[in-house]
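> Okay, sequence plus prediction incoming.
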Amino acid sequence: MTIRHSNRPGPRVTVGEGAVKPRPPKAAGPGEVRIVGGVWKRSKLPVPVSEGLRPTPDRVRETVFNWLGQDLAGWRVLDAFAGSGALGFEAASRGAAQVVLLERDARLATALRANLKRLDKDNTVPMTIANADALAWMQRAAPGSFDLVFLDPPFAQVLFAAALTAAAPLLAEGGLIYLESPEPVEPPAALGLSVWKEGRAGAVHYRLLRRGG
């Protein structure tokens, strides 16, 4: 799989116009994802069967964390649609000061807790895992409380507009949103987000959006 950046971008859509055409969800078999950096580098996270679960590929995560930097000390991170937990665990592996994982599926949330317990035997990693609806949780959270928010919602549910709208107020000035989608999604101007980095891996488009300066 070749990752190419935005010199030759694909078609763009504006959030809220209903133009995103999601691909049908695929059922993920039991498997695992591998942490690609930090203190847990090469550790494997078992992933249970879940319809529509689509973990972010290793090479995409490697690219994104090269953009972010390998040391996230002091960062407050939210993984809003955690799924396999790959993005949130990558942030924790790189020393983030706070990592919150949200997962609506109770079975997946249980698997995330089991993986955390296995990796963090001394219970020293500042990670919280909540079995919660991401949109409702973000709407209740304090403004400016995160430096980085990962948004990788199920493609079939077309939650990109709602997720961006809920996540943007949670960012501190200069904070970042990672968004994964089937087509490049343009954030509404009212959210104060601009595209900082972007790339593509097969049918997946991914962007880092920055708030303010």
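Right, received. Where do you want to start? Numbering: from 1, shown residues only.
> switch to C-alpha atoms for all contacts and neighbour counts from now on
OK.
> which residues in this protein form strands?
For the chain, strands defined by DSSP state E occupy the ranges 3-5, 13-14, 27-28, 31-34, 44-47, 50-51, 76-79, 98-102, 127-130, 146-151, 171-181, 185-186, 193-201, 204-211.
> one more structure, for comparison:
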Amino acid sequence: MRIVGGANRGLKLAEVGAGDAGAHLRPTSDRVREAIFNLLGGGRFGDPVEGARVLDLFAGTGALALEALSRGAAEAVLVEQGRVGQKLIRENLRLMRREGQARLLAVDATRLPPHAGEAFSLAFLDPPYGRGMGQLALGAALAGGWLTPGAVVVWEEAEPQMPLPGTALLDRRSYGGTWITLLGVEP
């Protein structure tokens, strides 16, 4: 698994080891990550990456937020409850030398507390497939003030996802067994 674009292009990231199978992490493949960022960078949605404040829910290894940082995002908060994922995120931030631009939040993404700081303009949502956790996490982010009006949400699942109240469908694409649903947060 590598960073596929931007300033850190080609950097190999730390991944789940053979002894960590119980962590149930499913990192977004390089191919799907590249497709996501090509879609975001195509101009249809402005430039949601450059200078963005990024929220990565169910961050896993942190690959999506790290890819955004490599491509010009200003900062990122990576939400990961699992200890293996937290360790990988810390290691990957160190490898990329981005510790000053990112923060790990070790909480359950489905139970986000109210957010008091500046809201995020780009969010990645990569929950365990088929368990309804994406709806809960996005609902918590919306209710807690984590996302700006106009924010772009990139939701990765095994099935196409429907917009939640307060969001609108921007695009939907299938890449093999992965569906990417892009939502916009309504004003």
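Cool, got the structure. These numbers come from a predicted model, not from an experiment.
> Same list (the strands of the first structure) but as JSON lines, adding distance to residue 113 of the first structure and mean neighbour count.
Converted to JSON lines, these look like this (distance: least, Cα to Cα, whole Å; neighbours: other Cα atoms under 10 Å):
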{"stretch": "strand 3-5", "distance to residue 113 of the first structure": "31", "mean neighbour count": "14"}
{"stretch": "strand 13-14", "distance to residue 113 of the first structure": "36", "mean neighbour count": "15"}
{"stretch": "strand 27-28", "distance to residue 113 of the first structure": "19", "mean neighbour count": "14"}
{"stretch": "strand 31-34", "distance to residue 113 of the first structure": "15", "mean neighbour count": "15"}
{"stretch": "strand 44-47", "distance to residue 113 of the first structure": "11", "mean neighbour count": "19"}
{"stretch": "strand 50-51", "distance to residue 113 of the first structure": "16", "mean neighbour count": "14"}
{"stretch": "strand 76-79", "distance to residue 113 of the first structure": "14", "mean neighbour count": "26"}
{"stretch": "strand 98-102", "distance to residue 113 of the first structure": "10", "mean neighbour count": "23"}
{"stretch": "strand 127-130", "distance to residue 113 of the first structure": "7", "mean neighbour count": "18"}
{"stretch": "strand 146-151", "distance to residue 113 of the first structure": "18", "mean neighbour count": "24"}
{"stretch": "strand 171-181", "distance to residue 113 of the first structure": "23", "mean neighbour count": "21"}
{"stretch": "strand 185-186", "distance to residue 113 of the first structure": "31", "mean neighbour count": "21"}
{"stretch": "strand 193-201", "distance to residue 113 of the first structure": "29", "mean neighbour count": "19"}
{"stretch": "strand 204-211", "distance to residue 113 of the first structure": "27", "mean neighbour count": "22"}
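> mind putting these in CSV, distance to residue 137 of the first structure included?
Shown next, in CSV, are the strands of the first structure (distance: least, Cα to Cα, whole Å):
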stretch, distance to residue 137 of the first structure
strand 3-5, 32
strand 13-14, 24
strand 27-28, 26
strand 31-34, 26
strand 44-47, 24
strand 50-51, 22
strand 76-79, 11
strand 98-102, 8
strand 127-130, 10
strand 146-151, 13
strand 171-181, 14
strand 185-186, 22
strand 193-201, 21
strand 204-211, 20
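> Of all these, which one is nearest residue 163 of the first structure?
In terms of Cα to Cα, the element of the strands of the first structure nearest to residue 163 of the first structure is strand 146-151, at 7.1 Å.
> That closest one vs the second structure, average distance?
On superposition with the second structure, the mean distance recorded for strand 146-151 of the first structure (mean Cα distance after the TM-score superposition for the first structure) is 0.6 Å.
> counterpart of that strand in the second structure, which residues?
Across the second structure, the stretch matching strand 146-151 of the first structure (TM-score structural alignment) is residues 120-125.
> longest single helix anywhere in the first structure?
Ranked by residue count under DSSP state H, the longest helix found in the first structure is helix 106-119.
> Other residues contacting that helix?
With Cα atoms under 8 Å, 6 or more residues apart in numbering as the contact definition, helix 106-119 of the first structure has outside contacts at 40, 45-48, 50, 83-85, 102-103, 123, 129-131.
> tell me the two of those that are most distant?
The span of these, defined through Cα to Cα, is set by 50 and 123 at 27.6 Å.
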